[in-house]
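*Asks:* compute the structure for the input listed below.
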Amino acid sequence: MDTEIELKFLVSEHVISQLPALITQFSKKVSNKASRNLQNAYFDTPSRELRALDIGLRTRCVDGECEQTVKLAGKVVGGFHQRPEYNMPISSSRPNIALFDSTIWPAGIEPNAISSNLFSIFNTNFIRRTWLLETESGTEIELVLDKGDISVSGQSVPICEVEMELISGDRSELFELANKLISCSEVRLGLYSKAARGYRLADDMPLVADAFLGYVQLDETATQERALEKCLQYGIEFVQKHEQCYIDAPKLKTLKRIVDGVSLIRHSFWLFEQVADKQVTKSLRKELKWLLETFSWVETAIQLRMFTSKKHAFHKRISAAPELEQVIDKLKSEQPSRESLLAIFHSSRYNQLILDLTRFLIEKRWRESWDQEQVVAASKPVKEIAAKLFENDWQEMQHLLPHDVVSAESYIAKRQKLHRNLLSGCCLGQLFEGALRDEFRGPWLDIIHGMDELATYDYLKQLCESQQEPDRFKSILLWLGQKNDGLLAAMEHSRLASQKLEPYWQ
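*Replies:* Sure, this is the predicted structure:
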C-alpha cells in the first residue's frame, strides 16, 4: 500500500510554459521521466456502491501493460490529498478486485459480489509529464503535469492539472514548491479528483451550491482542538466547493456561500482562541478580512437583483418608478464583472490564503506557541464549552433585543452580533439534538434575513435622499417606508416566537 501525500492544482496553458523554469529554480537536481499517454477506465456498480464509500477503482494501460488501482477514502483539505492507494498488475483492462488483499476493504464490502457487477463508468485520457525533484536538504518531490480530458458518452471536460507528491523528506518543502507555483497566478487549488469530476459528468449531476451554511459534523466526545480542526476543514471545503460552483455557473447566491464559508473560518479562530493563540492566526485573519471586504457588496447585490426580478412582488412598483430603477441599474452596473471575479479566484493572493489555511490545519500550527494552559484547554470536551457559550449568547441577545418593538436601525446595528451567534451554532450546534436545534434557530434565521433586507431598504432610502432632486423620490421614499414597516412587523412576530422556544442546549 502507498499513501499519497500530494497537492493538486488546476492550471492554465500560461502556467505550463513556466513550469520548467520554476522547477529548475527550486531544485538542486531534476530528473525527467519520459512522457506517457495514460488511458484510464473507472469502474463501479450500477448503484455506485464504491462511490458511496468514497472508493475509486480504475484500470490503466500503458504500452500493453495494465494495472488496477483502488483508492480508499482518505483526507482532502484544500488542495492537499492524502488517501490509501493499492496497485496491482492485471492481464487485461478488466478489473478483478478479488485479487486485492481482503483486509483493505471497509466492513460490509463483498469484493466477489461487486466484481461481477462492475462496468466502466467513464474514461480519463491524458498525457503525463513527470519530474523528480531533489532539494538541497535531500527532500524528494514528484511533480506531474496531466493534460487531456475526462470523457463519457460523447461528452468531455478538460484536464489541465499539476500534482506534487512528497516522496521522501520534509513536507514543508512540498508547501514551499506550492507557494512558488501559486505565484504564477492562473492557478487554483484542486479540491476535486479526476474521479469525482468523472462521476459528476457520467451521472449528469453538476456541482450544486448549498442553500445555506450547514453544521460542522462533531461527536459528543470531541475536544476543543478536534472541534477547531473540524470547523476549519468544513470551512475550507465549503469555500472551495462554492468557488468551483461559481466558476461552473456564476450566481450571486453562490458568492454569498463563499462569504459564509470565509466567515465561518474567521469565526472559528475567535471561537477557539484558547487553543489557537491570536498571534498565531493574525496573518490568516488579516487575509480573511481582506476577502470578506472584497465581497462585501454581495448581499446588497442579491437584494437589488431580487427587487428587480420579474418574479418579485416589488418588480411592478420599481418599474413604475423610473427614477429608482435608474439608481438601481447604476448600482448594478458598478458591480464587479464576472471576469474580475474569476481573476480573484485565480489570483496569487486568494490561492495563497487557501494554501496557508490548508497548511495551518495539516501541520497543526497552533501548537507551535502552546503553553500549559492551552494544552489543557485543547483537551477539554467542547460540548461543555458550547452550552456555556450558547447560554451567554442567548442572554446577550435578550439584552440587545428586549421585550418591546425593535426599530430598523436597532436591528441593523445588531446584525453583525446576531450573525456571529448563528455562526457559533453552525460550528457547535451538531453537538445537540437536531429537531430542537433547528426549531430554535428557525426564527433567528428569519430575523437575520430580514436584517439584510432592512439594510437594503435603508441603503435605497439614502440613495434617493442623496439625489440632486430629492422631491422626485417622495413617493418612492413613502413606499420604502411602508415596506420597511411591514417587514419589521414580520420580524417582530419571529422575535416573539423565539421567546417561547426552549433553548436546545439546556
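
*Asks:* going forward, measure contacts between C-alpha atoms and count neighbours the same way
*Replies:* Fine.

*Asks:* does the residue lying closest to Thr24 once chain neighbours are set aside belong to a helix, a strand or coil?
*Replies:* Once flanking residues are discounted, Thr24 sits nearest to Val30: 7.2 Å by Cα to Cα, 6 or more residues apart in numbering. Following DSSP: H, G, I helix; E, B strand; the rest coil, the label given to Val30 is strand.

*Asks:* hang on, isn't Val30 packed against Glu136?
*Replies:* No. In this structure, Val30 is not within contact of Glu136 by Cα atoms under 8 Å, at 11.6 Å.

*Asks:* hmm, who's touching the host helix or strand of Gly198?
*Replies:* According to DSSP states H and E, Gly198 maps onto helix 194-202. With Cα atoms under 8 Å, 6 or more residues apart in numbering as the test, helix 194-202 has contacts from 42, 56, 121-124, 150-153, 155-156, 206-207.

*Asks:* tell me which of those fall in helices.
*Replies:* Among those, no member is found in helices (DSSP state H).

*Asks:* inside strands: which ones of these?
*Replies:* Tyr42, Gly56, Ile121, Phe122, Asn123, Thr124, Ile150, Ser151, Val152, Gln155, Ser156 (DSSP state E).

*Asks:* quick check: chain neighbours aside, which residue is closest to the first one?
*Replies:* Nearest residue to Tyr42, sequence neighbours excluded (Cα to Cα, 6+ apart): Arg58, at 4.2 Å.

*Asks:* you'd agree the one you found is in a strand?
*Replies:* Yes. Counting by three-state DSSP, Arg58 is located in a strand.

*Asks:* mind listing what it touches?
*Replies:* Taking Cα under 8 Å, 6+ apart as the criterion, Arg58 is in contact with Asn40, Ala41, Tyr42, Phe43, Gln68, Thr69, Val70, Pro95.

*Asks:* can you lay out the residues you listed as JSON lines showing neighbour count?
*Replies:* Formatted as JSON lines, the contacts of Arg58 follow (neighbours: other Cα atoms under 10 Å):
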{"residue": "Asn40", "neighbour count": "22"}
{"residue": "Ala41", "neighbour count": "23"}
{"residue": "Tyr42", "neighbour count": "24"}
{"residue": "Phe43", "neighbour count": "24"}
{"residue": "Gln68", "neighbour count": "26"}
{"residue": "Thr69", "neighbour count": "19"}
{"residue": "Val70", "neighbour count": "22"}
{"residue": "Pro95", "neighbour count": "27"}
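
*Asks:* compare with the first, here's sequence two:
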Amino acid sequence: MGRVRPKAPRRKGPRCDQNTASWIAAIAQQEYLGSMKEIELKFLLTEEQADALDALLPTLQGLHARPETRQLRSAYHDTESGALRGAGIALRLRHDGLGCVQTAKGAISHHGGIQTTLESETPRPDGALDVAAIPHDGLREQVQALTAGAPLAARVETEMRRHSATVSLPGGGAAEIAVDRGTLRGGGRSAPLTELEIELKGGTVPAVYDLARQILPEGGLRLSRRSKAARAFALADGHDAVDRPALRKANPVPLQAHQTAESAARDVLRECFDQIARNADFVQVSDAPEGPHQLRIGLRRLRAAFDVFGVVLDGPACAHLKAEARWLAHEAGAVRDLDVTVQDLLAPEATAHPMEPGFQRLAAHLTARADAQRLSLRGALTGARAQAFLLDLARFTEARGWLDLADFGQSAQLAQPLSAIATAALDRHWKRAAKRARGIDHLDIEARHDLRKALKGLRYAVEFLAPVLPAGATKTFTKRLRTLQDLFGELNDLAMAQEMLTGADAPGGDDPQAQRAVGWILGSRSVRAEADWAGARKLWHALRDAPRPWDTPG
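*Replies:* So this is what the prediction gives:
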C-alpha cells in the first residue's frame, strides 16, 4: 500500500474563514505589541560614524524638536549573588541632570538586530531604589521573589553622553535616534563604548530598519547585540565589554511539527541571518579561512530556506534577497576557493615533495591573490550593498515581509502546520537531485557540479526539517548524504583548481617553477579523483535505494 502524504497547499483561492484572516492580520506584529515594551535596533559605531550622525541629526525630516544632549549616569543594582542578572533582569537607577528614574527590564530577546525588552519605569525624585515602586506587577513580583529581602547594591555603572532626536515615521509613529558615547564600569575596570540606538516609540518594526538605512546609507554598520548593562557586567567578570567577533557555525532550529509553516519559516530565517551577520563581522577581523567558508554556508542555507519554504515566502522581496545572497556568496566563494587551493591542494603536495621549489613560489602567488581577494570581500561587506542586504533580510524576517493581508488563500496556507508542507518540500529537493544524477556514470564536470549543488540543497532541507522527521532514519540518511557531498566537494575542488591554475590569468602563470608545482598538484589530484568518482557513484546508488526519512512512519 502506498504512503499517504499531506497534499501540498494551493496558493490561490479564498480558502480561509474570518478567524484565519484575523490570525494572519495579527501575527506580523504580535511579538512587538503590548504596553511597556522597549524595541530597539542598535549598532556599534566608530568615532567617525558617531561624528557623522551628530551632524546629521539636525537635518533629518520629521524632527519633533531640535536634537538635545544629556549626560546619563546609570547604576545597575543586584544582590551579591547576582540573582537578578541570572534571571535576565536589570534594575537601574538613571540620573540625567533633570531627575532620577528607576527602571526594571525583563529578559531581553535579540532577533535580526532588534532588541525587545519588557520595561517598567517610574520617577524616583529622592534617587533611592524601591523595588515596591516597580509599576509592572509581573516584574515587581519577580524581582521581589528573586531578591527575597537580600540587600541590593549598585554593581556596575555606565556614564554616557547622549545626543538624540525624535523623528516622525512614514505611516505614523515615531522613533528616537540616540548617539551614545561614554564609559562602562564594572569590577574596578572600565571600557569606552560608542553606540547608536534607534528606539521605536510608536509605529511598526519595518520603519526602524528603513530609518537605519536612511541615516547611514553608505554602509559600515555593525550590530550591537548586548545591552550596556550586560557589557558592564562582562567587565566585572574580567571579560571584554565589546567582544571580538567570533566564528559562527550553523545551529539546528528547534522546529515542531505542530507549529505553523509561517512561524517555522521565520525561525529558520532568523538562524540563517545570525550565521551570516556574525560571520560577516568575523571576516572583518580574521584571516582564518573558515570565516569566508562559514559566511558562504550561511548564505547557501538562506537560499535553501527560501526554497524549502517557498510556498510561504515566494514574492518579489524574496526574489531580491535570493539574488543578493547569491552575489555575496560569490564574493565569499572567491576567497574560499583560493584558501582551499593553498591549504587543501597545495600544502599536502608541498609536504610530499619538500625539494621542489615551485610549491613555495606558487604558494606566494596564491597567497598574494587570496590576500587581495580578502580585502575585496571586506570592502564588499562594509559597503552599502551588503549592509542593505542584511537590513532587508532582517526586516523581511522580523516584520514578516511575506504576508499579504488581502490574500485569503495565503492566509490559510500559512496557518497550516509545518508537517503539512515538509513532505512536499523534501520530495521536491529529492527529485531535483535524482534528476541531476541521471546517467551518473557519464556526467561531465559541469553536470557533477550541478548534482553537488542539488545534494547540498537536499541536505540543508533535511537538516532544517529534521525535528519533524523520524530521528533514527534522519540521522542515517543525513550521514550518508554528508559523506556523498564531501566526495563531490573534493571533486569540485579539483575542477575549481584546474580552472584557477591553468587559465589565462593563473597565479604564477609566467613562473616555470610555479607551473611545475601546478603539474604535481593536478596530476596527483586527478588520480585521486578517479577513485573518488567511483566511490561517489557507489554512494549515490546506496542513497537512492535507502529509505528516506520523510517516507518513514514517525
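
*Asks:* now the TM-score, please.
*Replies:* Here the superposed chains carry a TM-score of 0.82, computed using TM-score structural alignment, normalised by the length of structure 1; 503 aligned residues with a Cα RMSD of 4.0 Å.

*Asks:* related to what we said a few turns ago, farthest-separated two in the ones in strands among the contacts of helix 194-202 of structure 1?
*Replies:* Spanning the widest gap among those are Gly56 and Gln155, at 20.7 Å by Cα to Cα.

*Asks:* who has more neighbours out of these two?
*Replies:* Between Gly56 of structure 1 and Gln155, counted using other Cα atoms under 10 Å, the more crowded position is Gly56 (20 against 10).

*Asks:* now the more buried one, nearest residue through space, not along the chain?
*Replies:* Sequence neighbours aside, Lys71 is the residue nearest to Gly56 of structure 1 in space, at 5.0 Å (criterion: Cα to Cα, 6+ apart).

*Asks:* list the contacts of the residue opposite the one you found in structure 2 once aligned.
*Replies:* Counting by TM-score structural alignment, Lys71 of structure 1 corresponds to Lys105 in structure 2. Shown in contact with Lys105 of structure 2 (Cα under 8 Å, 6+ apart): Ile89, Ala90, Leu91, Thr117, Leu118, Glu119, Ser120, Leu139.

*Asks:* mind redoing it with 7 Å?
*Replies:* The neighbourhood of Lys105 of structure 2, defined by Cα atoms under 7 Å, 6 or more residues apart in numbering, consists of Ile89, Ala90, Leu91, Thr117, Leu118, Glu119, Ser120.

*Asks:* tell me the most packed of those residues, by neighbour count.
*Replies:* Ranked by neighbour count (other Cα under 10 Å), the contacts of Lys105 of structure 2 have Leu91 at the top, with 26 neighbours.

*Asks:* ok, it touching Ala104?
*Replies:* Yes. Counting by Cα atoms under 7 Å, Leu91 of structure 2 touches Ala104, with 4.6 Å between them.

*Asks:* helices of the stretch 401-506 of structure 1, start to end?
*Replies:* 408-413, 415-428, 434-465, 474-499 (DSSP state H, counting those that start in this stretch).

*Asks:* orientation of the last one relative to helix 434-465 in degrees?
*Replies:* Helix 474-499 of structure 1 and helix 434-465 meet at an angle of 160 degrees, taking axes from the mean of the first three to the mean of the last three Cα atoms, to 10 degrees as the criterion.

*Asks:* surely Gly235 of structure 1 touches Arg266?
*Replies:* No. With contact defined as Cα under 7 Å, Gly235 of structure 1 does not count as touching Arg266 (9.1 Å).

*Asks:* more neighbours: these two, which one.
*Replies:* Counted by other Cα under 10 Å, Gly235 of structure 1 and Arg266 do not tie: Gly235 has more neighbours, with 26 against 21.

*Asks:* and Ser494 of structure 1, how close does it get to Cys464 of structure 1?
*Replies:* For Ser494 of structure 1, the distance to Cys464 of structure 1 equals 30 Å [Cα to Cα, to the nearest Å].

*Asks:* I meant Gln499 of structure 1, not that one.
*Replies:* For Gln499 of structure 1 relative to Cys464 of structure 1 (Cα to Cα), the value is 36 Å.

*Asks:* which of those two has more residues huddled nearby?
*Replies:* Cys464 (21 against 13).

*Asks:* and the residue lying farthest from the centre of structure 2, how far from Thr367 of structure 2?
*Replies:* Outermost residue of structure 2 with respect to the C-alpha centroid, by Cα atoms, centre = their mean, is Met355; its distance is 45.5 Å. Here Met355 of structure 2 is placed at a distance of 20 Å from Thr367 of structure 2 (Cα to Cα).

*Asks:* may I see the buried residues of stretch 491-500 of structure 1?
*Replies:* Met491, Glu492, Ser494, Arg495, Ser498 (16 or more other Cα atoms under 10 Å).

*Asks:* I'd assumed Ile448 was in contact with the first one.
*Replies:* What that stands for is Met491 of structure 1. No. At 9.0 Å, Met491 of structure 1 does not count as touching Ile448 under the criterion of Cα under 7 Å.

*Asks:* one step back: return the closest of the contacts of helix 194-202 of structure 1 with respect to Asp438 of structure 1.
*Replies:* Leu207 (25.7 Å).

*Asks:* which residue comes closest to the closest one once chain neighbours are left out?
*Replies:* Counting by Cα to Cα, 6+ apart, Leu207 of structure 1 lies nearest to Cys245, which is 6.1 Å off, once chain neighbours are set aside.
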